[in-house]
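Asks: Please work out how this folds:
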Amino acid sequence: MDFKYSSEGYNSEQSYKEFKSAAVVCNNEVTCTVGKNILTEGGSVVDAAIASMLTLGVVSFQSAGLGGGFYMIYYNAETMEDYFVDAKAQASHAVDGDFYTGNEYAMTYGRSSICVPGELKGYWEAHKKFGKLPWSRIFEPAIELAENGFKITAGCETWIRVTVPKLKENKRLRSLVTRADGSFKKAGDIIVRPEYAKTLRHIVKHGADEFYNGSMTNDILKDIHDGFGFPSSISHDDFAQYKVRIEESVKMTLNDDHTLITSGAPSGGPVLAYILNILNGYHFTEEDWKKNRVLTYHRIVEAIKFAFYKRTHIEDPYFSDEVDELVNQMTCEKHAEEIKRKIDDCRTYSSEHYGEKMAQVPNDPGTAHVGVIGPDGSAVAITSTINHPFGSNVVGERTGIIFNDQINGFFFLEKSEDSLTYSKNQIGPGRRALSSTCPTIILNNSSTAATVKMILGGAGSARIINSTALTIMYHLWFGMNINESVKSRRIHHIWDPNTLEIEKGMDEETIQGLKNLGHKIEMVSGYLSTVQAISRIPGNKIAAKCDCRKGGYPDGY
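Replies: Predicted coordinates for the structure are as follows:
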């Protein structure tokens, strides 16, 4: 579906700024300023990222909040160590996959679509390990906005208009976003979230354990089970047993000059790394972009198709010994060279050329990203999601939490007389679904010490992976500055269906050239995801770019 957000009152020139010491990017200027303020008070980049994301969970409630989960990449410049924090929502231990087969409503809307949220536990563990400022200070901006009110963004208005009218049962959500005259609220209207503010205050006082194994757990469970739709299998034990995973990041070298650090399985990080690993062998330069643009795009598309086929084999690594081996293969230079040799410069092929028929992976379009670089050179990239916009559409009467619909992120096996579609990403007790999000940090390789070159991530379902990859290529390989890299037209392919999506505005010569190579093209009038990016540029300055497709102004100092 194509979306065009209103740009009224938005100054796109302010979406790019340069700073001397630190910067924060996301799709909302208020949350960028929150993160900047935390850094000026001596907070760590993790403190700033959590404060920004908590605030984003209030104002961009269609995409993030305590009812969801996140992936975080953290790089400590002093120790030169990196961490991958997996705090994504998790299926209950009593979940029954057969119940959801053929029941799109149950997996997408209402209490049956909800997984155990990991967002708060992830913040708690990350702050304990990497934070500096008091827990209470991190929450202050989010509480103030939830209590006193905030303006609806153009993006939120669009999702209200597109999503909320689909259901009659989502009464509490409708109440939150409806004016006194019965019409839906629009950009600039004020929303207050008093129940959510109380929840945040309670967490400040009692900590995350109160959310996962305390009296608040009972309120959360009541909110879930009082919701509409089919019953939920989530129990108190599911909350009490939820654990944050702090794992090794996925890492690989980019053309000897840079090191990519991204999130591991079951995120989109391994797929991002695989695309870049295949294309590494071409040793792209600015000349390839200027003189051989059609061929360059063709090679990129072909690499994407191989990568998205491989994506269908990824699942929660805690439930399969094969996933680590698969990810190692995807980051292996020798294997990437073998795949590169399968790319034909003269034509594209049908989906079967890239791999046997597999079930496609569900999308996770309700996402929000924050990037932070601090004065010490440390950095965070964090992407949060409640899956679809407004998640399950269930809003807690007691807590004000908008709960995820992460069940929809799994694949449900269906058999027919003439085919058997299959995916590794199947639901099961305690599992975490495959995701497209891929928060990423890129380092400059040096004989003395590595420094952060880029921080980026995005929102927009499976398109996140390709948009992030293109932004990296535009900037590091094709000579564009970070402003141009984020603004440039994007392409998208997911292997099957065999259709290449292109943002309107790309030059006709390139489009026709791709058609001549056999690509079936669909022009997209809206945008292909959004990317938030930071880059260290000559003069030891920091360039920060918020994607003007969606809005937001970076902040820093």
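Asks: Please make it C-alpha for all contacts and neighbour counts, starting now.
Replies: Noted.
Asks: For residue 401, give me its contacts.
Replies: Contacts for residue 401 (C-alpha atoms under 8 Å, 6 or more residues apart in numbering) come out as 65, 66, 67, 196, 395.
Asks: Go again with 10 Å.
Replies: Under the criterion of C-alpha atoms under 10 Å, 6 or more residues apart in numbering, the neighbours of residue 401 are 57-58, 61, 65-68, 193, 195-197, 199, 220, 223-224, 394-395.
Asks: I'd like the structure of this one too, to check against the first:
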Amino acid sequence: MRVNYTYLGLVSLFCLLFLGIATAQGDREVGLNFASRSEVIGENGMVATSVPLATQIGLDVLKNGGNAIDAAIAANAATGLMEPTGNGIGGDLFALIWHEDSQEVYALNASGRSPINLSYNQLMKELKKINQNSIPPDHLLSVSVPGTVDGWFELHQRFGKTSMKKLLSPAIDYAKNGFPVTEAIAAAWSRSVPFLKNQPGAFTETFSIDGRGPEKGEIFKNPDLGNTLQLIANQGRDAFYKGEIAEKIDQWMKENKGYLTSTDLANHQSEWVDPISTNYRGYQVYQVGGNAQGTAVLQMLNILENYPLMEMGFGTSATLHAFIETKKLVYEDRAKHYADPDFHQIPMEVLLSKQYAKERGELITNQAMNDQSSGVDVLEDGDTIFLTTADKDGNMVALIQSNFRGMGTGFVVPGTGFSFQNRGELFSTDPNHPNVYAPGKRPFHTIIPGLVTKDGKGIFTYGNMGGAYQPIGHVSILTNIIDFGMNIQEAGDAPRWNHSGSSQPTDKLHKKTNSKGKVYVESNIPYQTVRELKNKGHRVEVGNSFFGRYQGIMKDLNKNVYFGASESRVDGQAAGF
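Replies: Below you'll find the model as predicted:
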């Protein structure tokens, strides 16, 4: 049979035109080809979380008269139940809030401190017993005070409208009656259980079904967590830090030779801090500094502002090279200077100065750097979830919360329903390091929320959780929007990159990176770009890395609507009304 290809081509073209699809559009009717879907649009409110059921809980709060702060607390309580692979009340919290009435940005550091009765010398003795030079993530030495519950109550006391009983009620109901586990969370859960099931405490009874993680779609219950949340709802934050829950924790720690005590819990207090910021091409970008790595986002933006990124083009080897080399420089400062400001005078004025950024940027050539160090003299004296909410009044919240490594330590006090974080792993053991372990000190933190204002108005809350990747993710999202003109869903769907091999805040103080490290790119980065990066001296691998998880909400001040976006690579959802 002879086929008339010219005729078939004309028919195909006619069909395309008849359907109203321009051939230049590629795989989508509108927008960029790599976009997974359109933005979500709502006039009265928006919620974006990593768990669809948690998004719906937050949305219900808004529909019932609650504000963005209320919705964030309710959604976070739900994610702690439904995504224990990333967060929970055994972990810490940071938040940035755009408060419409005051026209101000507020920052909350709700991270916990190390045990008061564990000295540095005692820590080193304990590490020597187990033949370790650093704090292991699966040991009781890595447990610090969980700050999340106090963080909720600080947020609520200052800005909340709806009662805490109502805000915690949905998570309590789901804990007692069960919820279907989503796909990506089920996979991470199943990977975690074999590593943690032999930990002292009630991990297996609390977080497994017949000794395994729940499957996708399987109904899971955590009645112990439901009871814990009910106590908190009825008695307030003191139930956790001074009451029945604190007593259970104290007793269990004593029985298992842990160092966290009821005194540590009773002494805990979150801190409202001044947010740090920089102006990037007319947009004011806010972060939480101190013992969090948000400073790195601003440092990277300050260097990249000197590049004509729009002309260089998205995803080109020239742009990626500038990003990678900038990251290398900034992460050396991150490794040497970011620490609890109560114990260390951070040279923030220098780190965030445009002049310092210009000087550091001049070190970048057209070849990959093999030798980096911090540009500031060290002052020697001195797996996560992100969610965002917005309400009809213009308030916006960026909230990030974590156990640190997935399900944390796996230490579950019987009857409580939650695992302790292992955030203490991120202390350095070098006595000269700003981030060295000390009693009552907050460790270095990777979790960072992001917020942007324009002309003095809050317009964008976002986060891209994922350990050390997070500053890279924040910078990528912002440049995708500001420099490359993407909408906020496209900005999250765009092909991503990562880089490993920089110095860490847990390293020796004077360690100097003498390696190019390794660049990882997602598989939809063209191989021609990969080849060009290799020609610049980079070691490049396609895939085999973690590229973060993203949520974002943008306020369109002209149309007076919100645009919402969520991570297309996993289970998240943005929803508005």
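Asks: Got a TM-score for the two of them?
Replies: In this superposition the chains share a TM-score of 0.88, using TM-score structural alignment, normalised by the length of structure 1; 518 aligned residues with a C-alpha RMSD of 2.4 Å.
Asks: still on that earlier bit, just the buried ones out of the contacts of residue 401 of structure 1, please.
Replies: By neighbour count, with 16 or more other C-alpha atoms under 10 Å, those hold 57-58, 61, 65-68, 193, 195-197, 199, 220, 223-224, 394-395 as buried.
Asks: got the buried residues for stretch 198-210 of structure 1?
Replies: Residues of stretch 198-210 of structure 1 classed as buried: 198, 199, 200, 201, 203, 204, 207, 208, 209, 210 (neighbour count, 16+ other C-alpha under 10 Å).
Asks: Farthest-apart pair in those residues, please.
Replies: Greatest spatial distance in the buried residues of stretch 198-210 of structure 1: 198 and 209, 16.3 Å, computed using C-alpha to C-alpha.
Asks: what's the average distance of the longest helix along structure 2 to structure 1?
Replies: In structure 2, assigned by DSSP state H, the helix with the most residues is helix 317-337. Mean deviation of helix 317-337 of structure 2 relative to structure 1 after superposition (mean C-alpha distance after the TM-score superposition for structure 1): 1.1 Å.
Asks: Can you give the distance of that helix from its chain's centre?
Replies: Its chain's C-alpha centre and that of helix 317-337 of structure 2 lie 19 Å apart, by C-alpha atoms, centre = their mean, to the nearest Å.
Asks: That helix corresponds to what range in structure 1?
Replies: Using TM-score structural alignment, the residues of structure 1 aligned to helix 317-337 of structure 2 are 294-314.
Asks: May I see the buried residues of that stretch?
Replies: Within stretch 294-314 of structure 1, the residues that count as buried by 16+ other C-alpha under 10 Å are 294-314.
Asks: just checking, residue 272 of structure 2 is part of a helix?
Replies: No: the assignment for residue 272 of structure 2, made by DSSP: H, G, I helix; E, B strand; the rest coil, is strand rather than a helix.
Asks: For residue 94 of structure 2, see how far away it is.
Replies: As defined by C-alpha to C-alpha, to the nearest Å, residue 272 of structure 2 lies at a distance of 10 Å from residue 94 of structure 2.
Asks: cool, residue 103 of structure 2 as well?
Replies: Per C-alpha to C-alpha, residue 103 of structure 2 is found 20 Å from residue 94 of structure 2.
Asks: Between those two, point out the one with more neighbours.
Replies: For residue 103 of structure 2 versus residue 94, neighbours defined as other C-alpha atoms under 10 Å are more numerous around residue 94 (27 against 13).
Asks: Since that was my last question, I'll sign off now.
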